[in-house]
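Engineer: Predicted model, plus sequence, below.
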Amino acid sequence: MSLNTYQPPHLGSGNDKPSRKKPMFPVIERLRAFLKHHGREVRLPVAYRDLQRFTYSLPVKDKEGKDTMWETVVYDMREWDYIREGLIRIYAILKTEGDMSFSKHLDVARIDFCAFGNSQPFRIRIVNKFNDNYDHYYIKIADASRIYGLELEHLLSPNRITFFTSRNTLVEEHIPGIPGDIFIQSYLDNSDTNKIRFAKEFVKFNERCFVRLLGDMRSYNFVVDITPDIEDFQYRIRAIDFDQQSYEGRKNLYLPQFFKENNPFVQTTLKYLNSDSIAQYQTEERTMMAFRLVSARYRIKELLDTMGRDQISTPEKIHQLAGELAEFHGNVALGKTHTMGKLVKQHLKVCLRKNLLMIPRFQGRFED
């Protein structure tokens, strides 16, 4: 999919909208076995249901005094001691593989809850009592779609992600960066923003999402990481919401370029990059995805085989997406796919076949 194949008025038109509420999909035993095998399933001292027993909540406001979608929750003291100790232990599991020797420096500064969205997360703020430095992590409902999305991000993107499951609880590390919508408001038009480099990154992000079928990447569902470089800055766009991994039926919902919230990014890309540059950056990203796939081919195959036997969307959406992708690629086989997991596997084959053939030790196909 190329950004330059469309004229600006049709980009990000907002005609395609994700489902208002995606159902939660349970973790099947085959997926649980995969998570255990690869060290993702661990025994945690606090579960999601424990955090739901708060007494009351207070709205969280931003620096300008405006309400956010988060609320700080407060617990009965009998609950708090147990929860506080457990949350510090979970942080140790995330950061130091369970080494509790540093726990005396740590405390739970705040717990926030967000009822908006599918995962209804709790955001845990951990603070170092010696210097007031703080960090965050999240506890959510374990949704199979999100777990597949997190694992595919870990394996196929340039970003590594630490997360754990414990039965129906999902724990995720915080992904740092500037939310995309805030970047548009406060950074995109700054004089020191290198728009050419940012446009290059948006093309690559657009490509990654489409190839692995990660949907609903509106500006507030990803962050921008800015890294100082020689005489300038580099940019990395990172997804932070994986609930819409391979769920929707519309092809365009897997392309960030089509969301109206991302129009400023699209316009910047079209202004600063020509068609040859866009094609070059798309090829670069597919080549890197191919190398990542080869490096983790057996783990990816195990994941996709599990995903192919799981039900993470509706038959109507699967049929629709398979048909649209088959028409777009001119590949009849895609239209005959009956599960989202198998469709992701076939789509990776179709999109990366040319790049995989350039890698000598890979035969350009997945094992069946």
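Structural biologist: On my side now, so go ahead. Residues are numbered from 1 along each chain as shown.
Engineer: When you work out contacts or count neighbours from here on, use the C-alpha atoms and nothing else.
Structural biologist: Will do.
Engineer: for this protein, what spans make up the helices?
Structural biologist: With DSSP state H, the ranges of helices along the chain come out as 29-37, 48-51, 77-96, 144-156, 180-186, 195-212, 263-272, 275-295, 297-308, 315-329, 340-356.
Engineer: gap between the last one and the chain center?
Structural biologist: Offset of helix 340-356 from its chain centre (CA atoms, centre = their mean, to the nearest Å): 19 Å.
Engineer: picking up where we left off before, nearest to Glu172 among the helices of the chain would be which one?
Structural biologist: helix 77-96 (8.3 Å; CA to CA).
Engineer: and the gap between the closest residue to Met307 other than its chain neighbours and Ser246?
Structural biologist: In this structure, Met307 finds its nearest non-sequential neighbour in Gly341, 4.4 Å apart by CA to CA, 6 or more residues apart in numbering. Here Gly341 is placed at a distance of 8 Å from Ser246 (CA to CA, to the nearest Å).
Engineer: try Ser186
Structural biologist: 32 Å.
Engineer: just Ala33 next, same as before
Structural biologist: According to CA to CA, Ala33 stands 21 Å off from Ser246.
Engineer: Going by residue numbers, what spans are strands in the stretch 1-150 of the chain?
Structural biologist: 56-61, 67-74, 106-113, 122-128, 134-141 (DSSP state E, counting those that start in this stretch).
Engineer: Show me what the fourth one is packed against.
Structural biologist: The reference is to strand 122-128. helix 77-96, strand 106-113, strand 134-141 (3 or more CA pairs under 8 Å, 6 or more residues apart in numbering; DSSP states H and E).
Engineer: quick one: which of these is nearest Ala47?
Structural biologist: strand 134-141 (8.2 Å).
Engineer: which parts of the closest one are buried?
Structural biologist: Neighbour-count burial for strand 134-141, with 16 or more other CA atoms under 10 Å as criterion, is recorded at 135-141.
Engineer: In addition, the following structure is provided for comparison:
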Amino acid sequence: MKEQLMVFKKPSYPLNNSFLDYLERFDRISKVSVFYDDLLRFSGSINVYDKNDVDTLWIRVYYSEFERNEIDLNLKKIYSYLHSDGNLDIIKFLSVDAIDYCTFGNSKPFRVKVRNILNDNYTYFYVKKADASRVYGLELEHILSPDKIHFLVYKDTLIEEHIMGIPGDVFMEEHLVNRSETEKSQIAKEFVKFNERCMIRLLGDMRAYNYVIVPIHDFDQVVFRIRPIDFDQQCYEGNLKVYRPQFFKENYPMVKLVKEKLEYSSIEQYKNEERAALAKRLFSTETRIKKLLHIMGNDFIAPDENTEQLKLELYRLTHDINFNRAKSMGNVLSSAFDFITRNYKNTDFLR
């Protein structure tokens, strides 16, 4: 019988005072009072369909005129702080074209579409309940990935920028087959690196719809990068396989591509490259990452049995005694990062 990687729905964990102080120190606290619960007071809705008339499971919500005016104003202010310097002069050029509500998943987010009325350019951002796991994941993504990510927290509400790209499941179904052989090799390489990156930083549940593929045009070729878009499962599950995208059946086309396109030696090379890159980012952001890991180490973001299982599995993999000494998920992550920085020049570790 196939192993079921994730059995129970993850609970939401509150942000503690130390974490809120950290977020304020790094300008992550919203200056606009916006609450997730305010957006729940919609008076009507309709289903949202994609270009093929398939139900997206999002609904477009509507508010009474009085509430809509106040909500629109606050959402425009949020856009200003999220994407610029908070200059409210731009508000008169903004229009909140749509507010959509997602009826599935852990976070049940609102998706806000904001358009510049001068040129019709638009962008999205999301309003969610602030869960500590998700916010830790966002901050780690900002610090340790090549991509910066913008988000704001206001009490128990999280405002998160939209990450552009083609959803992994859509890419595999509609785009992968049309890629050239060279592009397929490059995508396979990127998946190996993505798989390694998720495992080292303990970002779980990277099923195909929880990451996007980003095509980038570079001279005479197109290269592809993979970015996570869901951070709910940062340092929560006890099963190490949950942190390795290769073990989710939804990612089988990518795993198959790696087997077809890459030799074992190339896979090891790309894994080593990713570990080295992560180690260098850890060194260059040492002060900030230490502050964050200290707070995580004293926070409760996973059941004790999950922590015990994960640290045992990591000890069996690495034989590093520091994992056995971990008392929390934050300690486990700190031990993983310490292991990487101590060994990043050794191409034989963490096979």
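Structural biologist: Everything's here; your move. Values in this document were obtained by computation on a predicted structure and should not be read as measured data.
Engineer: quick revisit: what lines up with the residue nearest to Met307 of the first structure in the second structure?
Structural biologist: The equivalent of Gly341 of the first structure in the second structure is Gly330 (alignment by TM-score structural alignment).
Engineer: List the residues that contact its match.
Structural biologist: 235, 293-299 (CA atoms under 8 Å, 6 or more residues apart in numbering).
Engineer: now swap in Glu274 of the second structure and tell me
Structural biologist: Residues in contact with Glu274 of the second structure (CA under 8 Å, 6+ apart) are 193, 196-197.
Engineer: mind checking how far it is from Ala208 of the second structure?
Structural biologist: Distance from Glu274 of the second structure to Ala208 of the second structure, by CA to CA: 21 Å.
Engineer: now Ala188 of the second structure
Structural biologist: Counting by CA to CA, the gap from Ala188 of the second structure to Ala208 of the second structure is 14 Å.
Engineer: Surely Phe110 of the second structure and Cys102 touch.
Structural biologist: Yes - using CA atoms under 8 Å, Phe110 of the second structure is in contact with Cys102, at 6.3 Å.
Engineer: So between these two, which is more surrounded?
Structural biologist: Using other CA atoms under 10 Å, the more surrounded residue of Phe110 of the second structure and Cys102 is Phe110, with 24 against 17.
Engineer: aligned partner of the more buried one in the first structure?
Structural biologist: With TM-score structural alignment as the criterion, Phe110 of the second structure matches Phe122.
Engineer: Translate Leu304 of the first structure into the numbering of the second structure.
Structural biologist: Alignment note (TM-score structural alignment): Leu304 of the first structure maps to Leu293 of the second structure.
Engineer: Next: Ala142 of the first structure.
Structural biologist: Using TM-score structural alignment, Ala142 of the first structure pairs with Ala130 in the second structure.
Engineer: Contact partners for that match?
Structural biologist: For Ala130 of the second structure, the contact set (CA under 8 Å, 6+ apart) comprises 14-15, 153, 155-158.
Engineer: out of those residues, which is most surrounded?
Structural biologist: Counting by other CA under 10 Å, top hit in the contacts of Ala130 of the second structure: Val153 with 27 neighbours.
Engineer: How many residues are close by Thr162 of the first structure?
Structural biologist: That count, for Thr162 of the first structure with other CA under 10 Å as the rule, works out to 15.
Engineer: Please report the distance of the residue nearest to it when sequence neighbours are not counted from Ser103 of the first structure.
Structural biologist: For Thr162 of the first structure, ignoring the flanking residues on the chain, the nearest one in space by CA to CA, 6+ apart is Glu173 at 5.8 Å. Remark: distance between Glu173 of the first structure and Ser103 of the first structure (CA to CA) = 17 Å.
Engineer: now swap in Gly330 of the first structure and tell me
Structural biologist: 57 Å.
Engineer: who's more crowded, these two?
Structural biologist: Higher neighbour count among Gly330 of the first structure and Ser103: Ser103, with 15 against 11, using other CA under 10 Å.
Engineer: what lines up against Ser185 of the second structure once you look at the first structure?
Structural biologist: Using TM-score structural alignment, Ser185 of the second structure sits opposite Ile196 in the first structure.
Engineer: quick one, what contacts the closest residue to that match other than its chain neighbours?
Structural biologist: Closest residue to Ile196 of the first structure apart from its sequence neighbours, by CA to CA, 6+ apart: Tyr272 at 5.7 Å. Tyr272 of the first structure makes contacts with 195-196, 199, as judged by CA under 8 Å, 6+ apart.
Engineer: One more: Phe164 of the first structure?
Structural biologist: Contacts for Phe164 of the first structure (CA under 8 Å, 6+ apart) come out as 40-42, 170-172.
Engineer: What is the equivalent residue in the second structure for it?
Structural biologist: In the second structure, Phe164 of the first structure lines up with Leu152, judged by TM-score structural alignment.
Engineer: For that match, give its distance to Glu160 of the second structure.
Structural biologist: Between Leu152 of the second structure and Glu160 of the second structure the distance, using CA to CA, works out to 7 Å.
Engineer: swap in Glu263 of the second structure?
Structural biologist: Using CA to CA, Glu263 of the second structure is found at 39 Å from Glu160 of the second structure.
Engineer: neighbour count winner among these two?
Structural biologist: The residue with more neighbours, out of Glu263 of the second structure and Glu160, is Glu160; 21 against 11, by other CA under 10 Å.
Engineer: The closest residue in space to that one that isn't next to it in sequence: what's it in contact with?
Structural biologist: Excluding the flanking residues, the one nearest Glu160 of the second structure by CA to CA, 6+ apart is Phe151, at 4.4 Å. Phe151 of the second structure sits next to 28, 82, 138, 158-161 when contact means CA under 8 Å, 6+ apart.
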